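Participant: Based on what follows, work out the 3D shape:
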Amino acid sequence: MNPQRILVVGAGHVGLYAALRLSKKLGSREAQVVVVDPQPHMTYQPFLPEAAAGNISPRHSVVPLRRELRRCQVVSGAVTRIEHARKVATVQPIIGPPREIEYDQIVVAPGSVSRTLPIPGLHEHGIGFKTIGEAIYLRNHVMDRLDVAAATADPETRRCALTFVFVGGGYAGIEALAEMEDMARDALRYYPELKPEDMRWVLVEATQRVLPEVDRDMGAYTVQQLLKRKMDIRLDTRLESCVGGLVKLSDGDAFRADTIVWTAGVKPAPMLDRTDLPRDSRGRVTCNANLQVVDGGTVVEGAWSAGDCAGVPDLTKPPGATCSPSAQHAVRQAKQLADNLRAVIRGRLPEPYAHKYAGSVASLGLHKGVAQVYGIKMTGIAAWAMHRTYHMSRIPSLNRKLRVVVDWTLAFFLKREVVALGQLHDPREEFLEATPRIEADARS
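Facilitator: You can find the predicted model right below:
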């Protein structure tokens, strides 16, 4: 019997973990695992705030695919179309014409993208916080704004440069806000022209609470801690416009800001629009508890999905509930999906995924945190330590675990790096200015 070709679309939490487990649990005569992703690495997103704040090296928050998936075929490109009726996926490589890849089984795990709203000015002035590139950009941007504020003599320019707005009070928004404020406050020791009270950090949240994954008292504690750090917390408030950097809020306030970070939720990857797979009202691939794609209750043979892009029933909650888009579910779903796919290939029945949400941990800056795990609530340095311990244990590969621990250990003895490398975002600018433009000879 020829080995089955398993095509894994996306190498995020689900794709990487599922491919890694499949390649270890299935022999080469049983299956060939092909992984397609535009990036050569998997980003461990819970570490983005620490990477942005300089607590760990950005390279240590990503996992190289070819190093980890040595038993898999890795294709660097983007899946542009899935025709499951033909069991064919169209892949656009980094360079060259598109190619079709046939498969026997497909794992659809492209993940999610930022869920934005049609807000005037957001496209031009907003910064996302879902990729390592965005995290590095935000760090350099914040440090650059400190340089701008220190160099200018104009009060309005300084005020605008030192106003930082974060939209969205979930874990991504709270951690990004807290870590960046902690980094900027630490950096001010090198800016005698600036004082901590010159900075204005604003959190805009459309609901009446932050951190909806934990109990209200833990969310209230988080708000209290941020208020103690003189942050401006706007609950039950929406961003209505930011044209030209002029931030207008639903509570009537308006002010200028050079930094607007959007962390208000996620939505399934747009690539799913170009597939013939069934989807629910939120655009997610419809699945059963076995992580098989289903169409009206009927299993779509050979199709599997999990993670942020999938509507997976949550068996620990009342009927109709689905699993939240979190790394905690994605990692566990990937393991169950791989085991179920292996079972089906070997002629056995798959088993349902059931995991009661263990809780959440969040960092609020160096030595500060909040945690609620299996009903146990912690705050301060204990929660911060749990946050680090948990995520260090979850990032794939011993190589990355050791590098992260080394970064943290060095941080106890060495001061945080607080330098901007803004030229990373446009490295050819200086060379272009120094190089004269030569018009091509029309006769050549």
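Participant: Could you use CA atoms for every contact and neighbour count after this?
Facilitator: Will do.
Participant: For this protein, just list every one of the helices.
Facilitator: 13-25, 48-53, 65-68, 122-125, 132-151, 155-161, 171-187, 216-228, 327-345, 380-394, 398-413, 429-434 (DSSP state H).
Participant: Deepest-packed of the ones you listed, please.
Facilitator: helix 48-53 (a mean of 26; mean count of other C-alpha atoms under 10 Å).
Participant: For that one, which helices and strands make contact with it?
Facilitator: Packing partners of helix 48-53 (3 or more C-alpha pairs under 8 Å, 6 or more residues apart in numbering; DSSP states H and E): helix 132-151, helix 171-187.
Participant: So for residue 78, which of the helices of the chain sits nearest?
Facilitator: The closest of the helices of the chain to residue 78 is helix 13-25. By C-alpha to C-alpha, the value is 13.8 Å.
Participant: before we move on, back to that, turn the helices of the chain into CSV, columns for distance to residue 284.
Facilitator: Converted to CSV, those look like this (distance: least, C-alpha to C-alpha, whole Å):
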stretch, distance to residue 284
helix 13-25, 15
helix 48-53, 25
helix 65-68, 25
helix 122-125, 24
helix 132-151, 24
helix 155-161, 39
helix 171-187, 21
helix 216-228, 28
helix 327-345, 14
helix 380-394, 25
helix 398-413, 31
helix 429-434, 41
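Participant: which one of the helices and strands packed on helix 48-53 lies closest to residue 198?
Facilitator: Nearest of the helices and strands packed on helix 48-53 (C-alpha to C-alpha): helix 132-151, 9.4 Å.
Participant: number of nearby residues for residue 415?
Facilitator: 11 (other C-alpha atoms under 10 Å).
Participant: typed the wrong thing, it's residue 56
Facilitator: Neighbours around residue 56, by other C-alpha under 10 Å: 23.
Participant: quick one more, to check against the first:
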Amino acid sequence: MPKILIVGGGYAGFYTAWKLEKWLRSGEAEVTIVDPLPYMTYQPFLPEVAAGSIEPRHAVVSHRRHLKKTNVVSAKVTHVNHAEKTATITPPIGEPYEFTYDIVVVTAGAVSRTFPIPGVADQAIGLKTIEEAVAIRDRVLTNFDQAAALPAGPERERLLTFVVVGGGFAGIEVFAELRSFATSLLTLYPEISFEETNFHLIEAMGRIMPEVSLKTSLWVIDNLAGRGAQIHLDTQLTSAVDGKIELSTGETFETDLIVWTAGVMANPTIVRHTDLPIEERGRLQVRADLRVGTEDDIITDAWGAGDVSCVPDLSGGGVGGNCVPNAQHAVRQGKLLAKNLVAVLRGEEPVQYLHKNLGAVAGLGIGVGVFQSGNLAIKGMPAWFAHRGYHGLAMPSWERKLRVVWGWVNNVFLGRDVVSLSATENPRAVFEEFASRPKPPAPAAAPVAPAAKAPTAPRAPRAPRKPTVKAAAADAAAGTTKAPTTANAPVAEKASAEASASK
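Facilitator: So this is what the prediction gives:
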């Protein structure tokens, strides 16, 4: 069987594998999907996850649960050598290894694109993953807890100031959702007033949400201004060192949360490590039929879709003639890619991707939204229902749809869950603090050096002991009589005379 390798399990990769399982005949091909994460993230729900309106696990789709015929590998593809049809797979544990394929599908997605602004890399957080959305939610809740225990002052103001950089759909949605979230929290924090919460959105262009009409975008600005949120247009962030925001207008303030949504770029792990053609903006060059290549040159057995790819927009509505990187295109391209791939395997011709955008819909917090389709614009509660209805149906699999919709229903009666789980970032902290540890062995005693003896005074010479007559006689008999000294000569002579007499 031909071996199909899908690089990336996001929108386009997941839908490609999902539809291949449906359309491939038994034994027609073997499909392997490789992604460092074991799930697909439904990114349009990330703003609501950040605002506590959706349970984080409900906004992701498990690969292994829903891809039952596909080989799922939780690892990174770090190099694609299409000339030899091999890919380097780097698992989280173990050594990298080579994977040989017959057909490659590159759907590696995109990552946040930043600029070398001082402090951004150290202080900001993106909004491309479920983990980032959860961290934003926990930071807002933690800041409210800390601010409620502080007196009015600079530190309290810093904790209650929130900044979003980027005025596209993702930026406006998370900005509005966080404003709605913070307002709902005030009933639980009587120590904090509405006026103490500060929300700033920074946009370098002269307008927000280019996907909708200017009139609609101005309505969004007015709506957010009435809710206590400030939007800085024609303004650039010049510094964010240690959370101190400096704007090109000269305005400065401090914050504890900076959310970066100012653009995306194709996943550099793939586009910088492959021999497949890359276009000038750093994306995989893909034809309208989703095969890699140009109109005049086709790279055989190589396909691409989603945010990592530059796909021509035949509808004429794209930027620069190409499809913009968003969920609408990624989902539809993934479905068509699977259909075209099966067609080519069976000797049929692929069809070109053509999708005319039917409109744009955005949620701006509970009960507020906007919908734009051509000249038709809907605002407020009806647009909010349209937003939830569209994305609720677009969520893949009925199992996921039911979880999301059931969560929304619960929130109507129970409200949003407002418990911060930021402690999960270091789950062993409490255990480590109180865990018993073996006592360290006592250090070996050092050998004690002998103490130096104090010098003693020289003894006075002892006077010689006078031998008795009996001792002298015994010595004489044994023949050990020592030569008498001058001092005891008379005694010795007397003892010798007595000895002779006794004999």
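Participant: What does the TM-score come to for these two?
Facilitator: Superposed pair, TM-score by TM-score structural alignment, normalised by the length of structure 1: 0.96. Supporting alignment: 439 aligned residues with a C-alpha RMSD of 1.6 Å.
Participant: Quick one: residues contacting the counterpart of residue 203 of structure 1 in structure 2.
Facilitator: Using TM-score structural alignment, the equivalent of residue 203 of structure 1 in structure 2 is residue 201. Applying C-alpha atoms under 8 Å, 6 or more residues apart in numbering to residue 201 of structure 2 gives the contacts 163-167, 175, 229-232.
Participant: 6 Å - rerun?
Facilitator: 163-165, 231-232 (C-alpha atoms under 6 Å, 6 or more residues apart in numbering).
Participant: How about residue 313 of structure 2?
Facilitator: Contacts of residue 313 of structure 2 by C-alpha under 6 Å, 6+ apart are 321-323.
Participant: what do you get for residue 204 of structure 2?
Facilitator: 234-236 are the contacts of residue 204 of structure 2 under C-alpha under 6 Å, 6+ apart.
Participant: I'd like the distance between the closest residue to residue 293 of structure 1 other than its chain neighbours and residue 353 of structure 1.
Facilitator: Closest residue to residue 293 of structure 1 apart from its sequence neighbours, by C-alpha to C-alpha, 6 or more residues apart in numbering: residue 287 at 4.3 Å. Using C-alpha to C-alpha, to the nearest Å, we find residue 287 of structure 1 at a distance of 11 Å from residue 353 of structure 1.
Participant: The two - which one has more neighbours?
Facilitator: residue 287 (28 against 22).
Participant: I'd say that one and residue 296 touch.
Facilitator: No - contact criterion C-alpha atoms under 6 Å: residue 287 of structure 1 and residue 296 do not qualify, at 9.7 Å.
Participant: Once you drop chain neighbours, what's closest to residue 71 of structure 1?
Facilitator: residue 23 (5.9 Å).
Participant: Quick one: map the one you found onto structure 2.
Facilitator: That one, residue 23 of structure 1, aligns with residue 21 by TM-score structural alignment.
Participant: picking up where we left off before, of the helices of structure 1, give the one that comes closest to residue 96 of structure 1.
Facilitator: Here helix 65-68 is closest among the helices of structure 1 (C-alpha to C-alpha), at 20.7 Å.
Participant: What range does that closest one cover in structure 2?
Facilitator: Helix 65-68 of structure 1 maps onto residues 63-66 of structure 2, going by TM-score structural alignment.
Participant: can you list contacts of that stretch?
Facilitator: Taking C-alpha under 6 Å, 6+ apart as the rule, stretch 63-66 of structure 2 contacts 38-39.
Participant: so what corresponds to residue 162 of structure 1 in structure 2?
Facilitator: Using TM-score structural alignment, residue 162 of structure 1 pairs with residue 160 in structure 2.
Participant: and what of residue 234 of structure 1?
Facilitator: Match for residue 234 of structure 1 (TM-score structural alignment): residue 232.
Participant: what's the answer for residue 339 of structure 1, then?
Facilitator: Residue 339 of structure 1 maps onto residue 339 in structure 2, by TM-score structural alignment.
Participant: so how far is residue 264 of structure 2 from that match?
Facilitator: Counting by C-alpha to C-alpha, the gap from residue 339 of structure 2 to residue 264 of structure 2 is 28 Å.
Participant: Also residue 231 of structure 2?
Facilitator: Residue 231 of structure 2 is 21 Å from residue 264 of structure 2, by C-alpha to C-alpha.
Participant: So for those two, which sits in the more crowded spot?
Facilitator: Remark: of residue 231 of structure 2 and residue 264, residue 231 carries more neighbours, 23 against 16, as counted by other C-alpha under 10 Å.
Participant: who's in contact with that one?
Facilitator: 200-201.
Participant: same check, this time on residue 314 of structure 2
Facilitator: residue 354.
Participant: rerun at 8 Å
Facilitator: So residue 314 of structure 2 contacts 288, 321-322, 353-355 (C-alpha under 8 Å, 6+ apart).
Participant: Reformat these into a markdown table and put distance to residue 84 of structure 2 next to each item.
Facilitator: Shown next, in a markdown table, are those (distance: C-alpha to C-alpha, whole Å):
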| residue | distance to residue 84 of structure 2 |
| --- | --- |
| 288 | 25 |
| 321 | 32 |
| 322 | 30 |
| 353 | 28 |
| 354 | 32 |
| 355 | 34 |
